[in-house]
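In: Sequence and predicted structure are below.
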Amino acid sequence: MRQFLITGVITLTLSLLPFAAGAETVAITGGKVMTMGKSGVIENGTVLIEDGKIKQVGKDISVPKNARVVDATGKVVVPGFMSSHTKIGLSEISLTKDSNNHSAKEAPFSAAFDVRYGLNPETVEVANNRAEGLTRAVAAPGGSDRLFAGSGAVVTLSSGLHAVRGPVFAHLDDGGNAGVAWNRMRIILDQVKAYAKNRSDVLEGDGRSGFLLTLEDMEALIPVVRGERKLALALERAADIRQAIALKEEYDLDLVLLDVPEAWKVAGDLAAAEIPVVIDAQADLPYQFTSLGSTLNNAARLEKAGVTFAISGLGETHRAYLVNQWAGLAVAHGLSYEGALKAITVNPAKIFGIADSYGTLEKGMEADVVVWDGDPLEVTSNPEHIFVRGVEYLRVSRKTMLRDRYMKLDPDMPHAYH
């Protein structure tokens, strides 16, 4: 039994390692390359990866002699997918308090909460999601009943869970009273602007009197009121979306809206205001009065109006990788195929500020590349090769290890295992 446990530990350790130690030169040849960029779709194309980045993309590219060749003939090559609202790295088991680091619920601050300090790079959910073609995600705070939940992080699903600071997240929920929530939001933004102009006077005085938030939270929101950091605001009703549009104009905010099942009702206004949204493409039934207008046509109508949007399972951890299936569901209800792929690659990259390095298969971009054995939006398709920042990772996760462990049991193992 001891020998079996030691072997299991070794297997787990090896499974977390990439296919190759460090970046290498790789040529992915012969596939249908969907660049999601200016080059469009390249039939029988080649993607040349070197030093973690894409060196060349196109047809008839000369492959270096030292390159490892991946034959993608008959396959589809796309950027690794991105889920725009997850708890990856922040939650292991949702019902156990000690494995969740996504909430500042019991802390004396909220907006100042930064999820980066609670990220766990050893979580099994990195490999579980990466094995299904997900290479980027937004780790978002949540679980707080306060207006501001804290700062999120844009994470790369590689060994080490590379993270950069993301937007401040807020939830329009004040005891179910939207009017109170919008008033509170405006009061806080006005107080933050005043505090930013007179910080020294405030700190020299009694400090905290008169403010609805702590000074720590006020400091965290200064870049937001200056338009230097994005504010991600979760809401539902069309009426509240209109309030958000007015708020952006009034305070000159860099705003992104989350959830918004009724966004289709005000799609033209969102497009005119240039406010991007992150939607749940599965939302088709109202679960409360604020989402009566939920429809599976939301994505299609947003696309028609010219709204930039991303598709994501809101707050997902264990199933965040299903973004391609949710995008496919949107296609079944009117969204264009190209629009669906954009919603899980280049669009979230633009929304969350990483489009200069991720989201398209173009020269100079970080090599997040996935080779699929079929249509990547089809539920029966699977990724065959997964590259994150130029390093290939085996399609191994805790799920596959458990499968392999119990499919063929050692006859000498204790009876309980049989």
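Out: Structure's in. What do you need?
In: use CA for all of it now, contacts and neighbours both
Out: Will do.
In: doesn't Y406 fall inside a strand?
Out: No: per DSSP: H, G, I helix; E, B strand; the rest coil, Y406 lies outside any strand segment and is helix.
In: Check it against this one:
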Amino acid sequence: MILIKNGTLHTAVSKEPLQADILVDGGKIVKIGAGLSSEGAEVIDASGLNVYPGFVEAHCHIGLDGYGIGYEGHDYNELNDPVTPQLRSIDGINPFDPCMEMAAKAGVTCMATGPGSSNAIGGTFVAMKPHGKRVDNMIVKFPVAMKCAFGENPKRCYQKNTITSRMTNAALIREALKKASLYKAKVEAAGDDASKLPAYDQKSEALIPVLNKEIPLKAHAHQANDLCTALRIAREFDLDITLEHVTEGHMIVDELAKENVPLAVGPTFGHASKFELQNKTWETPGVLAKAGCHVSIITDAPVIPLHYLPLCAGLAMKAGMDEYDALRAITINPAEHIGVADRVGSLEEGKDADIVIMDGTPFTVEGVVKHVFIDGEEI
């Protein structure tokens, strides 16, 4: 058992901080309260320190895009086929990627990582902890979403032979979903009679969980029109969807507020390296949050190194985002966005003991991480 005493707790589910202790046992938060007994527990004195839930990244590619390496570590984009729903992130992740440890030591204790945006449909994301030697033992939930992409990236990657317009990209996604829908109907009609089953189709099989709303489409879209196309397709097929990047979200905030879908905003730090990023601004997360949207802030690591996730929230605050909204945008909101809020994203009894203890706040460069716990283990 571990007892974290006398800390200032920022739970991410209550706006006001509270002075309290946290009792950890069996990798879980078992009790939160004032004056908890320390009998039989290792005591960590958090007096004068701030205590946060482990930070959560809703969208990145670490483990699939090697650190300090070339093509040997490039495993996040498959460039032989623009439609690859059958690909699974867990088959490419390297748990010894140095970015894992960097993120963990900065307090990022859970992230969704998966395929990049070269393909119209790219494959499945996983939610995992950045601590361990074997991916199978690091998984929080798999799969969490099916990646798809709109806009410039698929066009650029396949402009010579397959995708030369946004219309073609959208058509390929529709075609794959319609084929999967027909395949699913045939499988269901066959029932237990194997002789009536359609010929096995790995791509269509992989899309059945999307059609069944077991996982959402995770739609890469920067430009306002691409955001609307992603929503249009999701509504056509009655699918769940999350929107990723949302660079021009502030330009259609009224439309996104009506849609009420999870939004992952970023990566915002850095140069506008392509046309669809021309309107990116740190104001976007705050504008969307103030309108009542469900907002997560993302690094899209390695675009922004994952260990800078909390500082991204600080830059959004500098641009006008409310501090509580900013905290929620790197804790409980991304946990909800990727479907793991039952385990991570807030300081609550019964949840995983993913805890960050800091001198100062995570939103400034002056903040210093003193302790990080993942599943109750200090790392």
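Out: Cool, the structure landed. Keep in mind that what you see is a predicted model, and the values were worked out from it rather than measured.
In: Flag every buried residue along the lengthiest helix in structure 1.
Out: Using DSSP state H to define each element, structure 1 has its longest helix at helix 178-197. Neighbour counts using 16 or more other Cα atoms under 10 Å place A178, A181, W182, R184, M185, I188, L189, Q191, V192, K193, Y195, A196 of helix 178-197 of structure 1 among the buried residues.
In: R199 of structure 1 versus the closest residue in space to L285 of structure 1 that isn't next to it in sequence, what's the distance?
Out: Nearest residue to L285 of structure 1, sequence neighbours excluded (Cα to Cα, 6 or more residues apart in numbering): S294, at 5.6 Å. Using Cα to Cα, to the nearest Å, we find S294 of structure 1 at a distance of 44 Å from R199 of structure 1.
In: Same question for F109 of structure 1.
Out: 18 Å.
In: Look at these two and report which has more neighbours.
Out: Each of F109 of structure 1 and R199 has its neighbours counted (other Cα atoms under 10 Å); F109 has more, 19 against 16.
In: now that one, what's its secondary structure?
Out: coil.
In: returning to what we had before: what's the spacing between the longest helix of structure 1 and its chain's center?
Out: With Cα atoms, centre = their mean, to the nearest Å as the basis, helix 178-197 of structure 1 stands 28 Å off its chain's centre.
In: now it: which residue numbers in structure 2?
Out: Aligned by TM-score structural alignment, helix 178-197 of structure 1 falls on residues 166-185 of structure 2.
In: With stretch 363-377 of structure 1 instead?
Out: Under the criterion TM-score structural alignment, stretch 363-377 of structure 1 matches residues 349-363.
In: What is the end-to-end distance of that stretch?
Out: 25 Å.
In: before we move on, what about stretch 388-407 of structure 1?
Out: Termini of stretch 388-407 of structure 1 sit 30 Å apart (Cα to Cα).
In: And stretch 155-166 of structure 2, by the same measure?
Out: 7 Å.
In: can you check stretch 15-32 of structure 1 too?
Out: 29 Å.
In: just stretch 97-109 of structure 1 next, same as before
Out: Per Cα to Cα, stretch 97-109 of structure 1 runs 19 Å from first to last residue.
In: about what we covered before: mind checking what the residue nearest to L285 of structure 1 lines up with in structure 2?
Out: Going residue by residue (TM-score structural alignment), S294 of structure 1 aligns to K280.
In: Do I have it right that that match meets T247?
Out: Yes: contact criterion Cα atoms under 8 Å: K280 of structure 2 and T247 qualify, at 5.2 Å.
In: which residues touch G339 of structure 1?
Out: Residues in contact with G339 of structure 1 (Cα atoms under 8 Å, 6 or more residues apart in numbering) are E303.
In: and if you look at M321 of structure 2?
Out: E283, P285, G286, V287, A289.
In: So the third one belongs to a helix, correct?
Out: Yes: assessed by three-state DSSP, G286 of structure 2 belongs to a helix.
In: Brilliant, that's me finished.
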